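The sequence and its predicted three-dimensional model are supplied below.
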Amino acid sequence: MDRPLSNQVRNKRMLSIWLKVSFAVLSIVLFAYSVNWFFTPSVKRSMLRTAIVSTQDLTVTINAGGLVVPLIEETMTSEISSQVKQINAEPGQKVQKGDVLLELDTQKVRLEIDNIQEKIALKDSQINSQKVISNKALNELNSQLELLTVDLESRETRKQKLVKLSKVGAFSSQDLLEAQLNVKRTLIEIRQLKQAKLDVKLSSQAQVDTLQLEKNILLKALDEQLRLKKAAVVRASLNGSISWLNQEDGSNVLAGQALAKIIDDSQYKIEATLSDFYASQLLPNMRATIRYQDQVIMGRLVQQTPTIENGVMKLSVVLDTPNTPTLKNNLRVDVGLITNKVEGGLALSKGPYVPGRGIHNVFVIRDNIAYRTQIEIGHSSTKLHEIRQGLNENDEVIISDMSDFAHLSEFAVN
């Protein structure tokens, strides 16, 4: 005979049923979560590079690659065709202005100096000979002039005597006329001799001047050869370092050929390269930032090459502090040519997955989920992008390469 169950038994059975149902529901939930977790893409946070959106001033720049070069570099060339006789320095060596770098053979120059000196001595001899000849001719003319002067006095005396005698009729007029003509003839001869003296002086002086001019030309040529002989000893033109040196002892060199290069290693400038796409945005003296490691140096654009090779322009940037100690020759640096400034805008650090200007998709992390978000990027500086829309301050944005996840709208960040 069946008896009704007690309340205690019924409660135990209900509790057992509820436990079984609860366990089944929990198992289903855990199973569903596990399936969802297994099939939902996820990335470890340690594998991601992120940046926080912040409000700050943005300096808009055009980025270029730069190379540190000496502000002052001088090339010493050979002034004669010769041979390298002796090398007294080596590349990289510190030098002071006037230090001997190398010496050239001067045999040809010495022979030319001897030849010119002989020609100068010959001109001196010719000048002296011309002066002797001129003096001899002048002495002969002076002697003739003295004799004619005596003849003039004698003929003048005879003419005066005949004039007096002709007045009393003691002498014929014919004799008087002849005496007068003799005086005139003598005066003409004296005048001719004086003109001959002047002609001899002028002619002799002209020949002496010509010879002296030829001598002066030779003296200038001698000075030039002496200078070339001195220049055969190649010396440093400034304090600095040897960046290059002809180290081939005994090698032939031509006039005008480079022998050494000296750089002032205390002052530098930047030579930058930039795509010709940005040519229209460049202005003379525009400001520039030069970044090396964590250091920022200011400068300005001073030169832009008029020619473009393979779509690349060459620029020259002088530094506000050209003697910056950390700069070294041939050091690679980043150059930012400043075109604009944005004050108090949203900014995001640059990264592989954050491209340049325009509309782009990025992933923003919220509660360990990365959501694909469309943003608009405006201006850019060396390290930052201006965010015009799509992000808020303090948003965490993935800036590492996420091309493998570009098709997803979201994924988990573990």
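Noted; the coordinates are in hand. These numbers were taken from a predicted model, which means no experiment stands behind them. Numbering: from 1, shown residues only.

Only C-alpha atoms from now on, for both contacts and neighbour counts.
Noted.

the helices in the stretch 51-200 of the chain, which residues?
Along the stretch 51-200 of the chain, the stretches classed as helices by DSSP state H, counting those that start in this stretch are 107-167, 173-231.

quick one: the last one to helix 107-167, angle?
If I follow you right, that is helix 173-231. If you take axes from the mean of the first three to the mean of the last three C-alpha atoms, to 10 degrees, helix 173-231 sits at 170 degrees to helix 107-167.

and helix 173-231, how far out from the chain's middle?
Taking C-alpha atoms, centre = their mean, to the nearest Å, one finds the center of helix 173-231 at 58 Å from the center of the full chain.

other SSEs contacting the helix or strand hosting residue 16?
According to DSSP states H and E, residue 16 maps onto helix 7-39. The helices and strands touching helix 7-39, judged by 3 or more C-alpha pairs under 8 Å, 6 or more residues apart in numbering; DSSP states H and E, number zero.

C-terminal to it, what's the next element?
Per DSSP H and E, the first helix or strand lying C-terminal to helix 7-39 is strand 42-43.

ok so, going back, ok, and for the helix holding residue 16, which residues are buried?
Within helix 7-39, no residue counts as buried by 16 or more other C-alpha atoms under 10 Å.

cool, stretch 133-145 as well?
Residues of stretch 133-145 classed as buried by neighbour count (16+ other C-alpha under 10 Å): 134, 137-138, 141, 145.

same thing with stretch 213-221?
215, 218-219, 221.

Give me the residues contacting that stretch.
Contacts of stretch 213-221 with the rest of the structure, by C-alpha atoms under 8 Å, 6 or more residues apart in numbering, involve 116, 119-120, 123-124.

Tell me the one of those residues nearest residue 265?
For the contacts of stretch 213-221, the closest approach to residue 265 (C-alpha to C-alpha) belongs to residue 116, at 42.8 Å.

From residue 233, how far off is that closest one?
Separation of residue 116 from residue 233 (C-alpha to C-alpha, to the nearest Å): 21 Å.

then this one, side by side with the first:
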Amino acid sequence: MKISDTTSQDTILEPRPRRTRLLWISFGAAVLLMTVWMTAPAIQRWSQAQESVSESRLRLATVTRGDFVRDISVQGRVVAAVSPVLYASDMGTITFAVESGDSVRSGQVLATIDSPELQNRLLQEKSRLASLEVEYQRQNISTQQQQLENQKALDSAGITLKASRRELARAQQAFDQGAYTAVELDRARDDLETAEVLHRHAEMDAELDNNRLEFELQTRQLDVDQQKLLVEDVERQVNSLTLISPVDGIVGNLLVDQKTNVIRNQPVMSVVDLSAFEIEVLVPESYVDDLAIGMVADVRSGNQVNNATLVAISPEIIDNQVTARLRFEQPVPDGLRQNQRLSTRILLEQKQDVLMVPRGQFVESGNGRVAYVVRDGMAYRTPIVMGATSLSSIEILDGLQAGDTIVVSSTDLFNGADTVLINN
């Protein structure tokens, strides 16, 4: 049996021209060269990179130049600028006339303290004052009587002196006429001298005795004045048993119970002045050296931002924090409440034309001395010198230029590599 072949089904092909083959070879070579040219930089970067990280895992930022504001943000608490605490002036039983939270006016009676001992002392001192005033009046009358007696003695001595002078004149005239002897004339002269001496002594005695009487009367007056001061002091203590509100506001805390026995100088209640509020903030210890009285601050209450000024800094550090006070610039915002929490921002420093970048975790990753500059898909480890830091920005003193793009997120993924390939 004869098996036929497939010759009848074959088609005879014409051989291709050599030129067409060369064109296809040239085209393939060109495509290959183009591919190599385009991928060569990527291959070169890949060969240089020590690490490779996806761009989606990084946060990039551009170095800019502008005004740098260094500030801190802390939580503040509304406190009354004036919140006096009232103390018991003496021991006794206290009776409150108001309750905690009541509105009060300046001068309103808030509480009274019953102190029988102090009341009794006031009565005793008043009684002693009355006794001293009687003694003063008695001494005054006695002084006037004695002064009158002294004046009588002086007047009597004066009359005797005048009589002696007249007697001497008559004796002299009689002696000149031969009616008196020399002995009688000398006797008249002796009487005049005696009268003069007695008159002079009477004047001196009257003056000294009057001075003594005035001194004794003045002593009595001083005793009265001293006792008056003592009575006024005790009256002041008795009046201070009535506690008066020093300001317009509300009653704060009642520090003791109603009808409780209190001791001297014991705090019993507080009054809050609602017309003046301040903000008490706790500032971290690391910022203490940067704080200064008079610094400007912003206080946010809802959607409203109010200006404030730093007015007080505590000298004591507690739990690594320092207490400071901010005072609102007029007018004080409405609707504030005691102990209300508010966000505050204290402006520490402001510089102009400063090279800066947004704040990020790269600071902690590189200890503030290293940044990764991104160029052509590669991140290059670059030494930097940082300056001041704020809540949102960091001042760059050296190592970067305006327009540079750096990695501001954590660079722990780079493992300290000098070059890192960033994949899209």
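Structure received. This is a predicted model, so every value here is computed, not measured.

TM between them?
Once superposed, chain against chain, the TM-score is 0.71 (TM-score structural alignment, normalised by the length of the first structure); 370 aligned residues with a C-alpha RMSD of 4.3 Å.

before we move on, back to that, nearest to residue 271 of the first structure, of the buried residues of stretch 213-221 of the first structure?
Using C-alpha to C-alpha, residue 221 comes nearest to residue 271 of the first structure of these, at 42.3 Å.

any idea what the closest one aligns with in the second structure?
By TM-score structural alignment, residue 221 of the first structure lines up with residue 230 in the second structure.

do the same with residue 98 of the first structure
By TM-score structural alignment, residue 98 of the first structure lines up with residue 107 in the second structure.

who's in contact with its match?
Here residue 107 of the second structure is in contact with 244-247 (criterion: C-alpha under 8 Å, 6+ apart).

So which of the residues you listed sit within strands?
Using DSSP state E to define strands, the subset of the contacts of residue 107 of the second structure located there is residue 244.

Specify which member of the contacts of residue 107 of the second structure is nearest to residue 253 of the second structure.
Relative to residue 253 of the second structure, the closest of the contacts of residue 107 of the second structure is residue 245; by C-alpha to C-alpha it sits at 13.5 Å.

burial measure for that closest one, as a count.
Neighbour count for residue 245 of the second structure, taken as other C-alpha atoms under 10 Å: 23.

how about stretch 188-202 of the first structure, aligned to which bit of the second structure?
Mapped onto the second structure using TM-score structural alignment, stretch 188-202 of the first structure covers residues 197-211.

Stretch 10-29 of the first structure too?
Stretch 10-29 of the first structure corresponds to no residues in the second structure, going by TM-score structural alignment.

any chance of the contacts of stretch 213-221 of the first structure in TSV, plus distance to residue 103 of the first structure and neighbour count?
Listed next are these as TSV, based on distance: C-alpha to C-alpha, whole Å; neighbours: other C-alpha atoms under 10 Å:
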residue	distance to residue 103 of the first structure	neighbour count
116	23	19
119	28	16
120	29	21
123	33	21
124	34	16
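
My understanding was that residue 249 of the second structure contacts residue 100; is that so?
No - using C-alpha atoms under 8 Å, residue 249 of the second structure is not in contact with residue 100, being 11.5 Å away.

who's more crowded, these two?
residue 249 (21 against 15).

Give me the distance between the counterpart of that one in the first structure and residue 267 of the first structure.
With TM-score structural alignment as the criterion, residue 249 of the second structure lines up with residue 240 in the first structure. Plainly put, residue 240 of the first structure is 10 Å away from residue 267 of the first structure if you go by C-alpha to C-alpha.

re earlier: and which of the buried residues of stretch 133-145 of the first structure is nearest residue 316 of the first structure?
The closest of these to residue 316 of the first structure turns out to be residue 134 (C-alpha to C-alpha; 68.1 Å).

Leaving out sequence neighbours, find the closest residue to that closest one.
Using C-alpha to C-alpha, 6 or more residues apart in numbering and skipping residues adjacent in sequence, the residue nearest residue 134 of the first structure is residue 204, 5.8 Å away.

What is the neighbour count of the one you found?
Per other C-alpha under 10 Å, the neighbour tally for residue 204 of the first structure reads 20.

wait, what's in contact with it?
Residues in contact with residue 204 of the first structure, defined by C-alpha under 8 Å, 6+ apart, are 130-131, 134.

Over in the second structure, see which of those residues survive.
Retained in the second structure: residue 134, out of the contacts of residue 204 of the first structure (criterion both residues aligned by TM-score structural alignment, their matches' C-alpha atoms under 8 Å).

I figured residue 104 of the first structure was touching residue 232, is that so?
Yes - Residue 104 of the first structure is within contact range of residue 232, at 5.0 Å (criterion: C-alpha under 8 Å).

Pick out whichever of these two has more residues nearby.
The neighbour comparison of residue 104 of the first structure against residue 232 (other C-alpha under 10 Å) goes to residue 104, with 26 against 23.

Distance-wise, check the more buried one relative to residue 43 of the first structure.
71 Å.

who are the neighbours in contact with the most centrally placed residue in the second structure?
The centre of the second structure sits closest to residue 312, judged by C-alpha atoms, centre = their mean, with a distance of 3.4 Å. By C-alpha under 8 Å, 6+ apart, the residues touching residue 312 of the second structure are 293, 324-326.

Where in the first structure does the helix or strand containing residue 40 of the second structure align, residue-wise?
According to DSSP H and E, residue 40 of the second structure maps onto helix 18-48. For helix 18-48 of the second structure, there is no aligned range in the first structure, judged by TM-score structural alignment.
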